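Student: Can you look at this prediction? I've put the sequence above it.
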Amino acid sequence: MADLEGARSKLVQNFRDNSNAAAYRSDRHDLVAKEHSHAWDAPARKHASSAEIKAQRILTTIRERERVDPNLFGNLPGEALPAEGSLDMGGRFLVNLPRINKSDVFKIVRQMPKGAHQHLHFNSEIDPEYLFPLARELVPDTMFIRSTHPLVTESDFELAEIVFQVLPRQTKSADIFSAQYSPDWRDESNTSWMLWQDFRRSFLSHIEGVKLEKYIESLDPAEMWAREKMIITKQNAYHSRQTHNGAWACFNQGTRALKGLLGYETAYRWYIGHMIDNMIKDKVMYAEVRPMLMDKTLPTDDGNGALDHKAQMAILVEEVQRKTAELEAAGRLHQFPFGVKVIYCTPRSIPLEKMKTELEDCLALKLQFPNLICGFDLVGAEDRPNSIGYYADLLTALTKTCKQLDIQIPFMFHAGETLLDTGGSSNPDNSNLYDALLLNAKRIGHGYALLKHPLLVEKYKEHNICLELCPISNELLHLCGNVREHPYPQLLAAGLHCTLNADNPSLFRGAEGSGASLSYEFYQVLVGDPRMSIHGCKQLAEWSLEHSCLSGEEVAKAKAIYAQEWEAFCQWVVKTYGEVADARDEDSGSMELS
């Protein structure tokens, strides 16, 4: 055995000799540099302009300053206990939202060009507080409400689900506030609809004990109560008994209620133009929206007429053209030059015969509107039946038919938006991620569970399948606790092409989020992982254009417009916040943060 004193002497001597340590530090520096050169955003960093490099340093400086700012997040490093009132930057979205809205990082992100919006459910871009006044003005005598409970006790108001629908004026109106009210709409002898105008008039005399989260000046108490049925609030998102299935129930309730509130002719027309205005405000230049098209008609304002799919798509084309002409006349066409395309959506829960009809309707719309219909998707919670594979025979038949007709309806499946990843069964082999690959999906929605499949990760890269990430949606549906727990850094590090998307923003934001759907998503990924940079944001936006359904010529034009907008944005950051970086340079000896 070696002499103990001799061993200690050698250790002390080696402490003094730093040659090994110097080699270690050199090797470590080389290792980190090599990883940076192989990172997913390396091409964007390599081609960054001087303005972009300085904008990155500015953004990093502001982000770290806001992390410790006691008026924002107050997260001081090394504290044994967090200060009173501090919050985690990148913590729960709805809890942080008031502070996010005061953040300079968020103000910068709002100005950031974001490319294309690939994953946006059609009826979820405009917040409900804008739809209630519209209903008051346009359909006071034909907008009706139905409830799953008579509204008698305080718990009735809490538990009831509601839906809206425009019906003929002569429809008999029920009294939802009566204990005798029956919600059974399938009973032909029963009346379950109450005129919304009558409901609003009666509401105040029945709401003792009913708690509303807050008031919005433009809405009356009945509208405020209904609004809370349509949005994900802090209470229903984060309360101690909430579950993944419970969060989905809130989401489904909100989408059902929203559908009728905008589901009539004039609101539908109004909505399209305002949706585009919202996107322009959010620095989005193109969108592929997902309407649920299993409902085959949309009522006219008087409730007596019905617009079929062809009429609805014709209105969409007409309103997009109207907005395009308006932008061109104002010299602003570069802000939204390619309009909107439609991904046909239907639920994954329907029987095979119904799915056959849906595919036939999708094909018919594609032939009638070849430049509008750009894809097909199955929607709904993946932890419930059915898997994509259940419909494989029908879906492969659609693919073969499209090939014979020389048209394209690529699949854009929701896949991997799940913790179980078993395709609505108990068998992991039923994962929808297998079917999305085998059915040659162009993109998949979410892809949250993809890292469970190392082979599929490589296959998705090989087949150039893009992931439509929706981090805030994933948090609020309880796939993760907050954005810092989201796998987006690992998905990107694995070499997968990804984009950022808002999914159902009107359900998730409320009034504070109007016109900022994608801005919140970009903010969240920027503060959720310190590795995310302004260069990474540019790469995500460029991928959103490359993986869109625009033609090759249109993609080239879009990327040229985007490059100009991006450089102007970086110069704006430098001009507006340049003194921040200059001050940091003086304090840190010109530390390079990019």
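Tutor: In hand now; what should we look at?
Student: C-alpha only now, for contacts and for neighbours.
Tutor: Fine.
Student: For the stretch 151-300 of the chain, which segments are assigned as helices?
Tutor: 154-159, 196-203, 221-228, 234-238, 244-262, 265-281 (DSSP state H, counting those that start in this stretch).
Student: With the stretch 1-150 of the chain instead?
Tutor: Counting by DSSP H, counting those that start in this stretch, the stretch 1-150 of the chain has these helices, from start to end: 4-16, 19-38, 42-46, 50-68, 93-100, 104-110, 128-138.
Student: what comes up buried for the fourth one?
Tutor: For helix 50-68, the neighbour count (16 or more other Cα atoms under 10 Å) marks 51-63, 65-68 as buried.
Student: ok, back up a step: can I get the helices of the stretch 1-150 of the chain in TSV including distance to residue 475?
Tutor: TSV is the format used below for these (distance: least, Cα to Cα, whole Å):
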stretch	distance to residue 475
helix 4-16	49
helix 19-38	29
helix 42-46	28
helix 50-68	21
helix 93-100	8
helix 104-110	19
helix 128-138	21
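Student: Specify the stretch among these that is closest to residue 403.
Tutor: When those are compared by Cα to Cα, helix 42-46 sits nearest residue 403, at 35.4 Å.
Student: Could I get the full set of strands for the chain?
Tutor: In the chain, the strands defined using DSSP state E lie at 116-121, 143-147, 162-166, 194-195, 286-290, 298-299, 306-307, 340-347, 373-379, 414-415, 443-446, 466-469, 498-500.
Student: From residue 16, how far out is residue 9?
Tutor: The gap separating residue 9 from residue 16 is 11 Å, by Cα to Cα, to the nearest Å.
Student: which ones are touching residue 527?
Tutor: Applying Cα atoms under 8 Å, 6 or more residues apart in numbering, we find residue 527 in contact with 63, 89-90.
Student: now the helices of the stretch 151-300 of the chain as JSON lines including distance to residue 185 and mean neighbour count?
Tutor: Formatted as JSON lines, those follow (distance: least, Cα to Cα, whole Å; neighbours: other Cα atoms under 10 Å):
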{"stretch": "helix 154-159", "distance to residue 185": "18", "mean neighbour count": "15"}
{"stretch": "helix 196-203", "distance to residue 185": "16", "mean neighbour count": "17"}
{"stretch": "helix 221-228", "distance to residue 185": "20", "mean neighbour count": "20"}
{"stretch": "helix 234-238", "distance to residue 185": "27", "mean neighbour count": "17"}
{"stretch": "helix 244-262", "distance to residue 185": "15", "mean neighbour count": "19"}
{"stretch": "helix 265-281", "distance to residue 185": "24", "mean neighbour count": "19"}
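Student: for comparison:
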Amino acid sequence: MNAASNDKAKCSRHGDSDCDKAAAREVIKAHDSEIDRRRQGNGDGDRARDGTYGLPLNSNAIGSIPDVADYEKLRAKVVSREDELSFDARYRSRASDMERRVDEIIRNVRKEDEVLFSGQVPRKGYHGQLHPRFAGDHFLSNVDLIDETGLFKIASMMPKGAHLHNHFNACLPPHVLLDIAKGMDRMFITSNLPLICKGEGEDKFENFDKCEIQFSIMSPDKEDAGDLFSPRYQSRQTMKFSEFLNRFPTYYTRADVGTDGKTKADKWLLHKLLFQEEEAYDHLQTASG
């Protein structure tokens, strides 16, 4: 019988608990080995947050923890080990006084932001259910408060390079993006549905409501010309954005965008570009739409 089979036999005789303990001991040994290696190379540079090191854990103690206090001590040692092995352990231990001060300020600001959220009137959810406000809620559920938070004010003053990642079209108001797009000669617009009206009634503008609009800058050889306002339009065929703007008011006559032909397309596109809370988090919403 090989070692793996022997281990399985022991598990079947003594239950999963003994196997879990053995596995935990192996993990602890691996942690201790890595911690020892780091200490030898860096002195006390990898000290954990509480200033302690993960000391070797007596394997006999795992199965005989007499009370809660002893359990907490053992748990603290395990957490300390994990802390020393975390990706930011070196940076925390080597942080300058200024960096530590900044970290303290930001932590305090976040606490103040928590108070800001908890002090708000609960928002109404599905069937009128009341939901207390909290900082970790969905973005669109909190967008009315985010501008008021201290953390947002700090982020707004940071240099661009300090942000981890931000798409260009997430940084600017949509009307600014549309104005930029209007000035681009090679800007094209596409849809997955033809923008045509269907008879009369509430479903007349169904395609306008359900379509997925995309913008693309294309070279002439990439064009796949199509008429978005034709029943024969094929999904993702391209139309010059300038042509779309000129023709849109003729085909979309719903009153929700007003009567000014020059702004109809803008208002409709802004509505398509901005997600509403109900659209993103509705109880019928799925990952696919």
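Tutor: Happy to help now that I have it. Just so we're clear, the structure is a prediction, and the values are computed from it rather than from any experiment.
Student: where does the TM-score land?
Tutor: Overlay of the two chains. TM-score (TM-score structural alignment, normalised by the length of structure 2): 0.51; 201 aligned residues with a Cα RMSD of 4.7 Å.
Student: that older thread, more crowded one of residue 9 and residue 16 of structure 1?
Tutor: residue 9 (12 against 9; other Cα atoms under 10 Å).
Student: what does that one align to in structure 2?
Tutor: When structure 2 is aligned by TM-score structural alignment, residue 9 of structure 1 is left unaligned.
Student: what does residue 97 of structure 1 give?
Tutor: Here residue 97 of structure 1 is matched to residue 143 in structure 2, going by TM-score structural alignment.
Student: And for its match, the neighbour number?
Tutor: Here the number of neighbours of residue 143 of structure 2 (other Cα under 10 Å) works out to 12.
Student: Return the distance of it relative to residue 267 of structure 2.
Tutor: 21 Å.
Student: repeat for residue 18 of structure 2
Tutor: 66 Å.
Student: Same question for residue 3 of structure 2.
Tutor: With distances taken as Cα to Cα, residue 3 of structure 2 is found 70 Å from residue 267 of structure 2.
Student: Within its local environment, how many residues does residue 233 of structure 2 see?
Tutor: As a burial measure, residue 233 of structure 2 scores 19 neighbours (other Cα under 10 Å).
Student: pretty sure it contacts residue 227?
Tutor: Yes: counting by Cα atoms under 8 Å, residue 227 is a contact partner of residue 233 of structure 2 at 5.7 Å.
Student: ok, back up a step: a markdown table please, covering the helices of the stretch 151-300 of structure 1 and showing distance to residue 444 of structure 1.
Tutor: Converted to a markdown table, the helices of the stretch 151-300 of structure 1 look like this (distance: least, Cα to Cα, whole Å):
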| stretch | distance to residue 444 of structure 1 |
| --- | --- |
| helix 154-159 | 34 |
| helix 196-203 | 39 |
| helix 221-228 | 30 |
| helix 234-238 | 25 |
| helix 244-262 | 20 |
| helix 265-281 | 22 |
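Student: so which of these comes closest to residue 123 of structure 1?
Tutor: Proximity to residue 123 of structure 1 (Cα to Cα) singles out helix 244-262 among these, at 6.5 Å.
Student: what's in contact with that closest one?
Tutor: 123-124, 128, 131-132, 135, 161-166, 229-232, 236-237, 268, 271, 381, 476-479, 507.
Student: Tell me what angle that helix forms with helix 221-228.
Tutor: Angular relation of helix 244-262 of structure 1 and helix 221-228 on a 0 to 180 degree scale: 130 degrees, by axes from the mean of the first three to the mean of the last three Cα atoms, to 10 degrees.
Student: Any idea how far helix 244-262 of structure 1 is from the middle of the chain?
Tutor: Relative to the centre of its chain, helix 244-262 of structure 1 is centred 15 Å away, using Cα atoms, centre = their mean, to the nearest Å.
Student: cool, stretch 136-155 of structure 2 as well?
Tutor: Centre-to-centre, stretch 136-155 of structure 2 and its host chain are 14 Å apart (Cα atoms, centre = their mean).
Student: For it, measure first residue to last.
Tutor: Note: stretch 136-155 of structure 2 ends 17 Å apart using Cα to Cα.
Student: again with stretch 261-269 of structure 1
Tutor: One end of stretch 261-269 of structure 1 sits 13 Å from the other (Cα to Cα).
Student: In structure 2, which residues correspond to that stretch?
Tutor: Counting by TM-score structural alignment, stretch 261-269 of structure 1 pairs with no residue of structure 2.
Student: same check, this time on stretch 280-294 of structure 1
Tutor: The alignment of stretch 280-294 of structure 1 onto structure 2 (TM-score structural alignment) covers no residues at all.
Student: now do stretch 309-326 of structure 1
Tutor: Mapping stretch 309-326 of structure 1 onto structure 2 (TM-score structural alignment) gives no aligned residues.
Student: likewise stretch 568-583 of structure 1?
Tutor: On structure 2, no counterpart of stretch 568-583 of structure 1 exists by TM-score structural alignment.
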